[in-house]
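**Student:** Please find the sequence and the predicted model below.
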Amino acid sequence: MRIVKTLFAIIGFLVFLAAANAAPLQKGEHYDLLSPPQPTDVAPGKIEVLEFFSYTCPHCYHLEPSINPWIKKLPKDVGFIHVPFAGGQWAPSAKLFYTLDVMEVEDKLRGDVFASIHGDKSLNASNDTAIQAWAAKKGLDAKKFSDIYKSFAIQAKVQRALQLAASHKIEGVPTIVVDGRYVVLKNTIQSYDDLLALTDQIIDMARANKK
């Protein structure tokens, strides 16, 4: 009898989940609309997903274990882009992101950056000198890293990140924006997995609206 009750409980929970997933998304509850919509930076026909984040943000740090496997499973018609928050004290960490990206090691060292800031606290990501010392300890060519980090190209990328944050009306991180239109809201979520599940639903909505 206990087994039967357990099975009914599981079935009921699954039915509840299916109903929740089938419920229509509501503007102001699940997402906000950007006005005006912003141009995207992915191939025509693709759906852009931007994650505005900062290495120094503890919420971004806790989101990281969930978002990495989620990104790998995104459909082929979705283009995902990390955008570092670059204002004020966050500018050095944005420069770090773009420098590692140019050196093609950001994916490899991303977890190390977060762990060094929030775990053992061996990296002060608001300080240019500390960042360059950290990079050398990680085995990166110190001169090459420094030259790229201080370059005009990196400064231009940081300025572009600032412009994107402004045009997408970003007030905090992490914030996910789908297809230049839909800002994913956190009103109804209780976990980072919930946030990504809601983002999946909004991606589906964006895809349907494209058609």
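**Tutor:** Done, it's in.

**Student:** use CA for all of it now, contacts and neighbours both
**Tutor:** Fine.

**Student:** what residue is smack in the middle of the chain?
**Tutor:** Taking Cα atoms, centre = their mean, the centroid of the chain lies closest to residue 51, which sits 2.9 Å from it.

**Student:** need the contact list for that one.
**Tutor:** 80-83, 174-177 (Cα atoms under 8 Å, 6 or more residues apart in numbering).

**Student:** repeat that for 7 Å
**Tutor:** Counting by Cα atoms under 7 Å, 6 or more residues apart in numbering, residue 51 makes contact with 81-83, 174-177.

**Student:** contacts for stretch 67-78?
**Tutor:** With Cα under 7 Å, 6+ apart as the criterion, stretch 67-78 contacts 46-48.

**Student:** The top helix by length along the chain: how far from the chain's middle?
**Tutor:** Within the chain, and with DSSP state H defining each element, the longest helix by residue count is helix 2-22. Relative to its parent chain, helix 2-22 has a centroid offset of 32 Å by Cα atoms, centre = their mean, to the nearest Å.

**Student:** The structure to be compared is supplied as follows:
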Amino acid sequence: MTGFSLVRWGAMAAVVGACLFGGLRTIDVARAELKGKYELLKDEPSTHQKGKVKIVEFADFYCPHCHHFEETGVPLLVKEFGNKIEITMVGFPVIRGKLPTAFDMYEQAKSMGKGHEMKAVLFRTIHKDKIDGVLDRSIRALLIKEVGLDVAAFEAGLESGKPAKAFEDGRRWGERVKLTSTPSLLLDGNIKVDGANMTAENVITVIRSILEQDAKK
């Protein structure tokens, strides 16, 4: 995989390869107020707060491009915009034949205040440690301890079914906004950037345009 640049996300971009759910789409919806290529979802409410862009990252833990985005794309956006952005991951499975355990673990850790830490650990475990099969109790215990959570409380949370429901809600959300690949971004609730539009240059352009529009108000 190539490294990220301000022109392209390298291997993550759908133009040169992404984890697909269905076919490739290129969207260029004109909107006078904003620069860049994106789709404005008219049926989805805006969550925008002045001076901050809320980014929902739809990703699959088993997708190598999502892992690449986590390691290089997220830091690039944080470096570029700092506290003017807020990034939250929502699980959206596109790789067939994988159990939802990783997604449930992420949702449970998120409910216990360690979602970011668990996300990083899960991506590393699956893509660097090459443990992409069954995340059984013994493996889970090691990962839970690594992020600083109580194993018994964590497992009890998993068994409650709440993480599974949260994951399912997120998956349905992705289907509702017609995602076709991962990673994909939803900015402020109704500005979708996905497929061939997922380049560093374009994502930064759209986010910067939102913030510039705020500054003019």
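**Tutor:** Looks like it arrived, so ask away. Bear in mind that the values here come from a model prediction, so they are computed numbers and not experimental data.

**Student:** Among the contacts of residue 51 of structure 1, name the ones in strands.
**Tutor:** Counted as lying in strands by DSSP state E, out of these, are 81-83, 175-177.

**Student:** Which two of those residues have the greatest separation?
**Tutor:** Across these, the longest distance by Cα to Cα is 12.1 Å; it joins 81 and 175.

**Student:** quick one: which of those two has more around it?
**Tutor:** A count of neighbours by other Cα atoms under 10 Å puts residue 175 above the other of residue 81 of structure 1 and residue 175, at 20 against 15.

**Student:** what lines up against that one once you look at structure 2?
**Tutor:** Alignment note (TM-score structural alignment): residue 175 of structure 1 maps to residue 184 of structure 2.

**Student:** contacting residues for that match?
**Tutor:** So residue 184 of structure 2 contacts 57-59, 193-194 (Cα under 7 Å, 6+ apart).

**Student:** I'd like to know how many residues surround the closest residue to it other than its chain neighbours.
**Tutor:** The shortest distance from residue 184 of structure 2 to any non-neighbouring residue, by Cα to Cα, 6 or more residues apart in numbering, is to residue 194 (4.7 Å). Using other Cα under 10 Å, residue 194 of structure 2 has 27 other residues around it.

**Student:** Could you check how far residue 194 of structure 2 is from residue 130 of structure 2?
**Tutor:** To residue 130 of structure 2, residue 194 of structure 2 is 27 Å away according to Cα to Cα, to the nearest Å.

**Student:** And for residue 209 of structure 2?
**Tutor:** From residue 209 of structure 2 across to residue 130 of structure 2, the span is 39 Å (Cα to Cα).

**Student:** So for the two, which sits in the more crowded spot?
**Tutor:** residue 209 (16 against 10).

**Student:** Just give me the match in structure 1 for the more buried one.
**Tutor:** Checking TM-score structural alignment: residue 209 of structure 2 goes with residue 205.

**Student:** what secondary structure does that match sit in?
**Tutor:** With DSSP: H, G, I helix; E, B strand; the rest coil as the basis, residue 205 of structure 1 sits in helix.

**Student:** about what we covered before: any idea what the residue nearest to the centre of structure 1 aligns with in structure 2?
**Tutor:** Mapped onto structure 2 by TM-score structural alignment, residue 51 of structure 1 lines up with residue 57.

**Student:** Could you single out the nearest of the ones in strands among the contacts of residue 51 of structure 1 to residue 193 of structure 1?
**Tutor:** Sorting these by how near they are to residue 193 of structure 1, with Cα to Cα, puts residue 176 at the top with 13.3 Å.

**Student:** Hmm, residue 182 and the closest one touching each other?
**Tutor:** No. Applying Cα atoms under 7 Å, one finds residue 176 of structure 1 not in contact with residue 182, separated by 8.4 Å.

**Student:** These two: who's more crowded?
**Tutor:** More neighbours surround residue 182 than the other of residue 176 of structure 1 and residue 182, with 25 against 22 (other Cα under 10 Å).

**Student:** gap between the closest residue in space to the more buried one that isn't next to it in sequence and residue 139 of structure 1?
**Tutor:** Nearest residue to residue 182 of structure 1, sequence neighbours excluded (Cα to Cα, 6+ apart): residue 33, at 5.0 Å. According to Cα to Cα, residue 33 of structure 1 and residue 139 of structure 1 sit 44 Å apart.

**Student:** So for those two, which sits in the more crowded spot?
**Tutor:** residue 33 (15 against 8).

**Student:** Mind telling me what the more buried one corresponds to in structure 2?
**Tutor:** In structure 2, residue 33 of structure 1 lands on residue 39 (TM-score structural alignment).

**Student:** and what of residue 91 of structure 1?
**Tutor:** So residue 91 of structure 1 corresponds to residue 100, using TM-score structural alignment.
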